[in-house]
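Asker: here's a sequence, model it:
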Amino acid sequence: MTKISVNLPGLTMKNPLMPASGTFGFGDVPAAKKFDLNELGALVIKTTTPEARIGNPQPQIAVLDEGVLNSVGLTNPGVDEVITAKLPPIKKQYPELPLMASVGGESKAGYIEVARKLADSGKVNALEINFSCPNVAEGGMTFGVQPALIEELTAAIKAVVDVPIYIKLTPNVTSVTEIAKAAEAGGADGLSMINTVTGMRINIETRKPRLGNNIGGYSGAGVKPIALYQINQVRQVTDLPIIGMGGIESAQDVVEFMLAGANAVAVGSAHFKDALICPHIAQDLPAILEKLGVTDINDLVGQVEFN
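Answerer: Purely as a prediction, here's the structure:
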């Protein structure tokens, strides 16, 4: 029997698939209600900040032929509301489903506060630290491009939480390996990569950008080669588990990401095409692995053979 289960720090997953942060809200968006979420390997919730955020000006999302531009801006009700109102319904309905919370903030103190509160809630199995959002004026990307800050913040968060932490890396840097090594030096338990690539589209009739925030994060199939390259680069400098993302739309894509060096994957933009993309990919995985002569999906990790 082909094994597709994956074990990562804090996350015991029946398959390597999870919706990327923001894709399923807090398990309360329409797509999350179309199937039994126990079919997922894990669920990553929307990024949570110290206080409520209303996000960026509309339109916040532009669905393109080749991907998706978004500038949502971390809209969320704030960490206290997330813990008291958003997490309990998910835990009640899906008590066995591994939950990863995504942590955001505008300052070092903000990140530490959110991480500590979420970890102390006892409702999440791991934290994804979003040092890489291109759609907020402060925090996020500001931290995500500076190795010294990444190491300092990672260590500070690690000191106050008792669940594993995964640092989400931005692709919008000169050397993603330096950022990855800084996260590892700070005590990270794993990495998530890549976050969206900063981009823009323009309406030629109005001459205005397609997004209310003018620029946004580009995701979807168009970023897949960038994601694969950066994941492979990072795999060569660290043994930390990597949750790979960036244009995954099929079981074949999952295999490709794992060959590049990912241990598990997160699916985002593909949900605009198929709300059931994660269970569909999970169903397809055993057959493609059998065709490739692979009995354990974990044996694929980092096994790309260079020319």
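
Asker: CA only for contacts and neighbour counts going forward, please
Answerer: OK.

Asker: ok, which stretches of the stretch 1-150 of the chain are helices?
Answerer: 79-81, 87-93, 108-120, 141-144, 147-158 (DSSP state H, counting those that start in this stretch).

Asker: adding distance to C133 and mean neighbour count, write those helices out as a markdown table.
Answerer: Listed next are these as a markdown table, based on distance: least, C-alpha to C-alpha, whole Å; neighbours: other C-alpha atoms under 10 Å:
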| stretch | distance to C133 | mean neighbour count |
| --- | --- | --- |
| helix 79-81 | 17 | 19 |
| helix 87-93 | 22 | 15 |
| helix 108-120 | 13 | 21 |
| helix 141-144 | 5 | 21 |
| helix 147-158 | 14 | 20 |
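
Asker: one more to line up against the first:
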Amino acid sequence: MDMHVSFGGLELDNPIMTASGTFGFGLEFAAYGDLTKLGGIVAKGLSLKPREGNPMPRIAETPCGMLNAIGIQNPGVENFLTQAMPALKRMGVTVVANLYACDAEEFGELASVLAEEEGVAALEVNVSCPNVKEGGIAFGQDPAQIGRVTEAVKKRAGNKHVMVKLSPNVTDITVCAKAAADGGADSLSLINTLSGMAVDIRKRKPRIANVIAGLSGPAIKPVALRCVHQVVRSVDIPVVGMGGIASAEDVLEFILVGAHAVQVGTANFLRPDFAFTLVDEVESLLEEIGAKSLEEFRGSLELPL
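Answerer: Sure thing, here's the model as predicted:
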């Protein structure tokens, strides 16, 4: 079975990628499998300067998922380029850098730093960040701001593939998808986490210091699948699906509704070898269900008349 995936100049050996914030910079998981076996890894969010992230506690388990409010803790883009990228390049890993910034200009500046890095195959733009210059509203909740951020990154990304990661915390995700596409995005990835919270009735306190956090895991898969289905039908650029993937069947559900590739996130915490084993399992399942090829299977969902 040919598992190769190509879209917008991005070449992947297979459709299995890891989601930002769940796989470190990849090297942390090298003991559990061959990183080059994956279609690609999306590095944890990068900012221009190092960030300490949010106060503890910032992770809480929930039924069929987890809440997190890490706050994009990272050592900064320069540290990533000097400390992690040399080893990733030697291995031949397909790396997607995830960008975090607080205004469109800063997003553009971050893109320019990564534009000349040979080992970075694509830039994923996290528009779930708050825009500090616009009162703190998340970029991803305002189509106009999504468009401006996408344009800023695309303008300074050189020949890098630009992927915009969309938030589900909106009324109509297709409007946001169209704004990113109009801004020049080469592809879209969705969904980011759903807003949620958890409380402790005995302590009478929130379980997360930040109070509001992002919900991920199997509980959000139906929402993610619906969003991917809607966005695939609303824009002409490729879509990468994610949200609650915990099996090969889950992967093929996203491919069936039209996703070109997927990203695996929360499952990496449960089983650090999960993404590696998933590559073989998806190929075997495609053969088992009688699919002629990955390309033939993609988007072949039969909808009622």
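
Asker: thinking again about what came up before, could I get the helices of the stretch 1-150 of structure 1 as a markdown table with distance to Y166 of structure 1?
Answerer: Compiled in a markdown table, these are given as follows (distance: least, C-alpha to C-alpha, whole Å):
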| stretch | distance to Y166 of structure 1 |
| --- | --- |
| helix 79-81 | 18 |
| helix 87-93 | 19 |
| helix 108-120 | 11 |
| helix 141-144 | 13 |
| helix 147-158 | 9 |
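
Asker: quick one: closest of the ones you listed to L64 of structure 1.
Answerer: Nearest to L64 of structure 1 among the helices of the stretch 1-150 of structure 1 is helix 141-144; the distance by C-alpha to C-alpha comes to 23.7 Å.

Asker: which residues of the stretch 151-300 of structure 2 fall in helices?
Answerer: Counting by DSSP H, counting those that start in this stretch, the helices of the stretch 151-300 of structure 2 are 173-182, 221-232, 248-256, 267-270, 274-288, 294-297.

Asker: and N79 of structure 2, which of those is closest to it?
Answerer: Once the helices of the stretch 151-300 of structure 2 are compared by C-alpha to C-alpha, helix 267-270 is nearest, at 23.8 Å.

Asker: structure 1: matching residues for that closest one?
Answerer: Mapped onto structure 1 using TM-score structural alignment, helix 267-270 of structure 2 spans residues 270-273.

Asker: in that stretch, what counts as buried?
Answerer: 270-271 (16 or more other C-alpha atoms under 10 Å).

Asker: got it, and stretch 278-286 of structure 2?
Answerer: Residues 278-279, 282-283, 286 are the ones in stretch 278-286 of structure 2 that count as buried (16+ other C-alpha under 10 Å).

Asker: do stretch 216-228 of structure 1 as well
Answerer: Buried, per 16+ other C-alpha under 10 Å, within stretch 216-228 of structure 1: 216-221, 223-224, 227-228.

Asker: enumerate every residue touching the residue lying closest to G92 of structure 2 once chain neighbours are set aside.
Answerer: Spatial nearest neighbour of G92 of structure 2, excluding adjacent residues (C-alpha to C-alpha, 6 or more residues apart in numbering): T36 at 6.5 Å. T36 of structure 2 is in contact with 91-94, counting by C-alpha atoms under 8 Å, 6 or more residues apart in numbering.

Asker: just the closest of those to V125 of structure 2, please.
Answerer: Distances from V125 of structure 2 to these, taken by C-alpha to C-alpha, are shortest for T94, at 16.9 Å.

Asker: what's the match for the closest one in structure 1?
Answerer: Per TM-score structural alignment, T94 of structure 2 is aligned with P98.

Asker: that match touches L43, doesn't it?
Answerer: Yes. Under the criterion of C-alpha atoms under 8 Å, P98 of structure 1 makes contact with L43 at 6.3 Å.

Asker: those two: who's more crowded?
Answerer: L43 (28 against 23; other C-alpha atoms under 10 Å).
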